[in-house]
Structures are given as structure tokens and as C-alpha cells.
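In: here's a sequence, model it:
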Amino acid sequence: MKEENNWLLLKREFGRFLKFERGLSDNSIEAYLNDVSKLEVYSEENKLTLQQITSKDIQRFLIWINGFGISPFTQSRLLSGLKTFYNFLLLEYDWENNPVELIQAPRIARKIPSVLNIQEIDQLINAIDLSTPEGMRNKTILEVLYGCGLRVSELVGLKLSNLYLDVEFIKVEGKGNKERLIPIGSQAIKYLKIYINEVRPHIKVKSGQEDFVFLNKRGAALSRVMVFIVIKELATKIGLQKNISPHTFRHSFASHLVEGGADLRAVQDMLGHESITTTEIYTHIDRDYLQSVITQYHPRS
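Out: Predicted coordinates:
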């Protein structure tokens, strides 16, 4: 088998493995295949076959990748993708050579996400013009983003059939097509009902879009980009200096829960984090907040 066909075949089978064995989303599968393709390009440039690649070659490959200005986080994720690829080769093809097994990922500084305080969230929501149908929709969007801690993809994919407002829960489809139930507060419920009962009936909904909660003027499901634009325009309107996005509301949701004493495992479940380590970042935000309180108010600070 020619080497180029070997790469092509293995990538195709790897994609199927990720889809059917691991149950990953199309976006995640594409990212994994891109990782393998980068190694393929490097191997071709250095006249290496897949079977010839050693740990030394992987180290040189990472140095080569670093030359393109790729961040340590991206390098770490790339290495994780290659480890998954070689584990697939070991499992499916009894591959004997695993050159990534002992390679250490670059050390990554943990980034504390930016959050909004309650006053800033209120300012953003109060800046919305409620005299228009889009204004009521946008207010509902912010109430749901902040009230449930959704990812923007979960928000735009939210279905009417997955709203259980009578028992104060909604069902969303998160990463890897994994579904989870999230409690929803009274404020978000209030505006969802107003939007669904008073605004949405006046929109001519496109065929196939009937079950989506949030629609644009043309009756189609709202796009991720549109949600970003709405939030950026509101930030400009109130003169907010922070660089915010829909994800900022998710961070704020989690941070405010932790500040209020919420159980970290409960927050993990609501956010849909696979690992508690990901959720623990919000305890760092909480400590920073407490430190700022001491600095501001303690007479000895």
C-alpha cells in the first residue's frame, strides 16, 4: 500500500472510530483529523513513513509546530489528539510503535475567565429596547444564558420540546451530543413564556425550524454569530470596557453560584463539564473576589 493511501485509509477509519465508538461530534472529529493531518504534512516533508515515526520525531514535530506561533494550549490539545490516534492504531491494528506515549504536554498556565458582576449584568439587560420583538427576544436570551449557564451552541439549539417550565427544568444537547437537564430560575421562565406566547406567534416560521426556541426575523433558528453581535452591541451601548461574549454569561453564572456557596459537583453537572478540574477554575475566581474584598475593606490592607 502506498504511504499516502495508508494515511488516507487510517484517517478515514479513525474518523469512523471517533464517530461510532467514541460518539464525538462532527466538529470534534474534524479537530482530531486535523491533528493527524499536521503530522502527515511534517512526515512527508521529512520523508518519514507513519511506521518510521519515533518519539524523537514527535518532539521535533512539536518544535516545528511551535515555529508557527501555536499556543501551548493548542500544542497540548494537538498532542492529546495524536495520543488518541495512536491508541486507535494499537486497538484496531495491533500497532507496535507508540511514539507519543512518553511525550509530555507543554505546561499551560491556567487562565482565569473574565466574569461580569451582577450590576454589569443588570445594566446590559436594562439597556435592551423592549418595544420591539427582537428586544424581547434578546432579553430572554440574556436571562437564559445567565440563568442556566448555557454554551452559545446550546442556546441556539434549544428546542421548545425540551422546555419543562412547569417543573423548572430545560434539556440541552451539549458537547459530544450529550444531553443534560438544567434547572431554570423564575426570571428566565417569566421571559421565556412572554417570548413564546406573545412574540414568537407573530413570526412566520420556516419549515423545519418550528421546534427552535429563538428565531430571527426570517423565521429561522438564530445563529451563534447573531448572539455575539447582540451582546457586543449592548456592551458598547452601556460603555462596558470588558471584552465579553456569550460565554462570559456562562462564566458569570458559575462564578456567582460558587461565590454563593453552591456545591462544586452541582455546578459541574449544570455546566456539563466531564471533569471537576474544569469546574474548579471558578473557585480561583471566588478566592480572587474574597482577596479584593479584604484589600478594599480591611483596615490593615
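In: when you work out contacts or count neighbours from here on, use the C-alpha atoms and nothing else.
Out: OK.
In: what is the distance between the helix or strand harbouring residue 268 and the centre of its chain?
Out: Assigned by DSSP states H and E, residue 268 belongs to helix 264-271. Centroid displacement of helix 264-271 relative to its chain, using CA atoms, centre = their mean, to the nearest Å, is 15 Å.
In: so the nearest residue to residue 115 once chain neighbours are set aside is in which element?
Out: Nearest residue to residue 115, sequence neighbours excluded (CA to CA, 6 or more residues apart in numbering): residue 252, at 4.9 Å. Residue 252 is part of helix 246-259 when elements are defined by DSSP H and E.
In: who touches that helix?
Out: Residues from elsewhere that reach helix 246-259 (CA atoms under 8 Å, 6 or more residues apart in numbering): 113-117, 142, 145-152, 227-228, 231, 264, 267, 271, 282-283, 285-286.
In: out of those residues, name the ones that lie in helices.
Out: 142, 145-148, 152, 227-228, 231, 264, 267, 271, 282-283, 285-286 (DSSP state H).
In: can I get the buried part of the residues you listed as one ChimeraX selection?
Out: To isolate the buried members of these in ChimeraX, using 16 or more other CA atoms under 10 Å:
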select :142,145,146,147,148,152,227,231,264,267,271,282,285,286
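In: for residue 128, which non-adjacent residue is spatially closest?
Out: Here the nearest residue to residue 128 in space, its sequence neighbours aside, is residue 135; by CA to CA, 6+ apart that works out to 5.9 Å.
In: now do that neighbour against residue 230, distance only.
Out: Separation of residue 135 from residue 230 (CA to CA, to the nearest Å): 10 Å.
In: shared neighbours of these two, anything?
Out: Contacts common to residue 135 and residue 230, judged by CA under 8 Å, 6+ apart, are absent.
In: thinking again about what came up before, give me the residues contacting the strand or helix carrying the residue nearest to residue 128.
Out: Per DSSP H and E: residue 135 is located in helix 133-148. Applying CA under 8 Å, 6+ apart, the contact partners of helix 133-148 are 125, 128-130, 150-152, 155, 182-185, 187-188, 191-192, 195, 199, 214, 230, 246, 249-250, 252-253, 270.
In: here's the other one to compare against:
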Amino acid sequence: MNVLSKEKESYPVVEKYKRFLLLERGLSKNTIEAYMTDLAKLIAFIQEQNIPVKEITTDTLEAFLAQLYDEQISPRSIARIISGVKSFFRFLVLDEYLEDDPSELLDSPQIGMKLPIVLTLEEIDRILSVIDVSTSEGTRNYAIIETLYSCGLRISELTHLRFSDLYFDEGFIRVQGKGSKQRLVPISETAITRINDYLPYRRQLNVQKGQEDFVFLSARGKAISRITVFYYIKQYAEAVGLQKKISPHVFRHSFATHLLERGANIRAIQEMLGHEKITTTEIYTHIDRTFLRQEIIEHHPRNKRN
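Out: Okay, the predicted model is just below:
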């Protein structure tokens, strides 16, 4: 059962919250859907308990979280759900629907820091080496991977990249990030060359109406999907025997890590990645320290083995 379709009638305040996320906070459709999916779990719980939104207490929310733990939902997912629930109740107080916030005292579970998967330059080169650039598909895919890595893009940012966002003469592209926020990102000469190599093949496609401005297209002339990009990256990784579990996002992680390893300022990396908080970018300082320790242990004279 789709809980949210039922609550439109019973809980109109939830629909009001959804409009708030879209119009006031300017969040993307995918982000809003994630918020609403998590909130639907709470709505389902209070429906079962026959509790109106205005009568939700901290005890109600503690019982809700206990149910999530009983369902063996991971601590990371529970932390995300708590964050969404807190956002919802902050809105209710702001909207004067509630006087007090029952979620204020909720604690998120402790989550061990999980370092993202990162590729070495050699591994990236190996992946690129198996792409057949004599084909239109291969030329496009090479340009896609080079752009993902060169600019540190999210997959949604790449699939929505438009010709009107390209400023090759200046060496930049304009990126539509989360919450419809725009940023300018430097693009390498290599990525520019690979995109230009792809354009003659792209011009041969029967481009669908409304898709003319998208840079990367499927064989059917529509903006390429994230699933298609994921599929090809997985195929190339398997072709070179790469054991790491990779996705398009791994190239973004690799981009940030390689910049940091080579001395780039973390604030500049934050700006390029489009992170709102520096703490999000700081995950890469942990990767950098891990890399530094490995380098020292490997090359320290006291650790040399005869």
C-alpha cells in the first residue's frame, strides 16, 4: 500500500511539508522523494497506532525507532530517517502547527565512518583502455567517464549536462547541483577533447524533441540515464578484472582524493564538489591520511625488508 497516497486525505500537513521542501528549500525531486519515503514509515506507524500528528510525543517517536531496530534496519538508514523526521517536525513548529518539537531529544545511532571506494590513476587508465573508441558508443562512454572523473560530478549532474552549460573556451562547465544550485567547475583539456571527439557521432543520432540541448544521449536520442552509465562502468571494470565494487560515484571520490593527495586546498575541493558543509568534504582528509601512512610505512627505511 502506498501510505503517502492515503495520508493525503488524513494528513494534509504532510503534503504542505512536501510543497515546503520544493518551493522554500528548493530541493531536487529525488531528494524530496527520499524525504517522503522515510516520512512514510512514520506515517504508517502512527496510522497503525491511530495517533494524530498533533499528538505525537517523544515517547511515540522512541517507539517508532524501536520498531525500526526490530526490523533490523541499518544504523545508517535509521540515522537518515531520524534526520528526515527532525526536518518534518521543525517544519511543523515553523508553520505553527505544533508548539513544541517532539523530535528534539531523539539521538541518532553511532555510525562508524566508512571511507568511500577510491580508484588509483592506474586503475582509471585500465578501465579507459578497454573502451572501443572506434564506435559511437565507446567514444561517448570514454567522454562520460573522463568528464565524471575530471570534474568530480555526481551522476545526475552528468546526465543533465547541457550544451548551454559548456564554456570550453574559458575551461569551465556550469553544473546544476543539488537543490538546483549552480556552480562553475574547471574541466580538463583531456575531457574537452573527449567530448569533442564524441560530437560527430552524436550528430548522427535522431535526437528526440526536447532533448536537443543534452550533451550525452542514448542510442535512442534521449538524455542518457544513470542506469545506462552504471551498466557500462560495471562492464568495463569487470573486463579489466577490477575487484573493487565501483559505480559512477567512485570517480567523484577518486577525483577529490587525488586532488587532496597532490596538495589542493580542501575549501577549493568543497567548492568544486558542491558540498554545502566542509565536514562532508573532510571525509577525504581521512583517505589522505590513510594514503600518507601507507606511503610512509612502505618507504620508511626502518620498514625495509631484506
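In: TM-score of the superposed pair?
Out: Once superposed, chain against chain, the TM-score is 0.95 (TM-score structural alignment, normalised by the length of the first structure); 298 aligned residues with a CA RMSD of 1.6 Å.
In: mind listing the helices for the second structure?
Out: 3-10, 12-23, 29-49, 58-70, 75-94, 121-129, 136-151, 155-159, 189-202, 226-239, 248-261, 266-273, 278-281, 283-299.
In: tell me the buried residues in the shortest one?
Out: Judged by neighbour count (16+ other CA under 10 Å), helix 278-281 of the second structure contains these buried residues: residue 281.
In: in the first structure, what residues pair with it?
Out: Using TM-score structural alignment, helix 278-281 of the second structure lines up with residues 276-279 of the first structure.
In: relative to the whole chain's centre, how far out is the matching stretch?
Out: With CA atoms, centre = their mean, you get 14 Å for stretch 276-279 of the first structure.
In: likewise for stretch 135-151 of the first structure?
Out: That offset, for stretch 135-151 of the first structure, works out to 16 Å (CA atoms, centre = their mean).
In: which residue numbers in the second structure does it align to?
Out: Under TM-score structural alignment, the match for stretch 135-151 of the first structure is residues 138-154.
In: now for residue 63 of the second structure: what does it line up with in the first structure?
Out: Alignment note (TM-score structural alignment): residue 63 of the second structure maps to residue 60 of the first structure.
In: swap in residue 196 of the second structure?
Out: Using TM-score structural alignment, the equivalent of residue 196 of the second structure in the first structure is residue 193.
In: what's the separation between its match and residue 268 of the first structure?
Out: The gap separating residue 193 of the first structure from residue 268 of the first structure is 27 Å, by CA to CA.
In: repeat for residue 115 of the first structure
Out: Applying CA to CA to residue 115 of the first structure and residue 268 of the first structure gives a distance of 17 Å.
In: between these two, who's got more neighbours?
Out: residue 115 (22 against 18; other CA atoms under 10 Å).
In: give the equivalent position in the second structure for that one.
Out: So, by TM-score structural alignment, residue 115 of the first structure is matched to residue 118.
In: what about stretch 114-123 of the first structure, distance to the chain center?
Out: 20 Å.
In: repeat for stretch 286-297 of the first structure
Out: On the basis of CA atoms, centre = their mean, stretch 286-297 of the first structure is displaced by 29 Å from the centre of the chain it belongs to.
In: likewise for stretch 44-62 of the first structure?
Out: 32 Å.
In: buried stuff in that stretch?
Out: 48, 50, 53, 57-58, 61-62.
In: next: stretch 85-99 of the second structure.
Out: 85-92, 98.
In: quick check, nearest of those residues to residue 242 of the second structure?
Out: residue 85 (39.3 Å; CA to CA).
In: which residue, other than its chain neighbours, is closest to that closest one?
Out: residue 39 is the one closest to residue 85 of the second structure (CA to CA, 6+ apart), at 6.3 Å.
In: the one you found -> the first structure?
Out: Residue 39 of the second structure maps onto residue 36 in the first structure, by TM-score structural alignment.
In: what's near enough to touch its match?
Out: With CA under 8 Å, 6+ apart, residue 36 of the first structure has these contacts: 11, 81-82, 85.
In: now residue 227 of the first structure
Out: Contacts of residue 227 of the first structure (CA under 8 Å, 6+ apart): 152, 246.
In: that one matches what in the second structure?
Out: Aligned by TM-score structural alignment, residue 227 of the first structure pairs with residue 229 of the second structure.
In: how about residue 48 of the first structure?
Out: Mapped onto the second structure by TM-score structural alignment, residue 48 of the first structure lines up with residue 51.
In: do you know how far its match is from residue 64 of the second structure?
Out: Distance, residue 51 of the second structure to residue 64 of the second structure, using CA to CA: 12 Å.
In: how many neighbours does the spatially closest residue to residue 114 of the first structure that is not a sequence neighbour have?
Out: When the adjacent residues along the chain are set aside, residue 114 of the first structure lies closest to residue 248, with 6.5 Å between them (CA to CA, 6+ apart). Using other CA under 10 Å, residue 248 of the first structure has 21 other residues around it.
In: aligned to residue 248 of the first structure, what sits in the second structure?
Out: Per TM-score structural alignment, the equivalent position to residue 248 of the first structure in the second structure is residue 250.
In: any idea how far its match lies from residue 237 of the second structure?
Out: Separation of residue 250 of the second structure from residue 237 of the second structure (CA to CA): 12 Å.
In: next one: residue 65 of the second structure
Out: To residue 237 of the second structure, residue 65 of the second structure is 39 Å away according to CA to CA.
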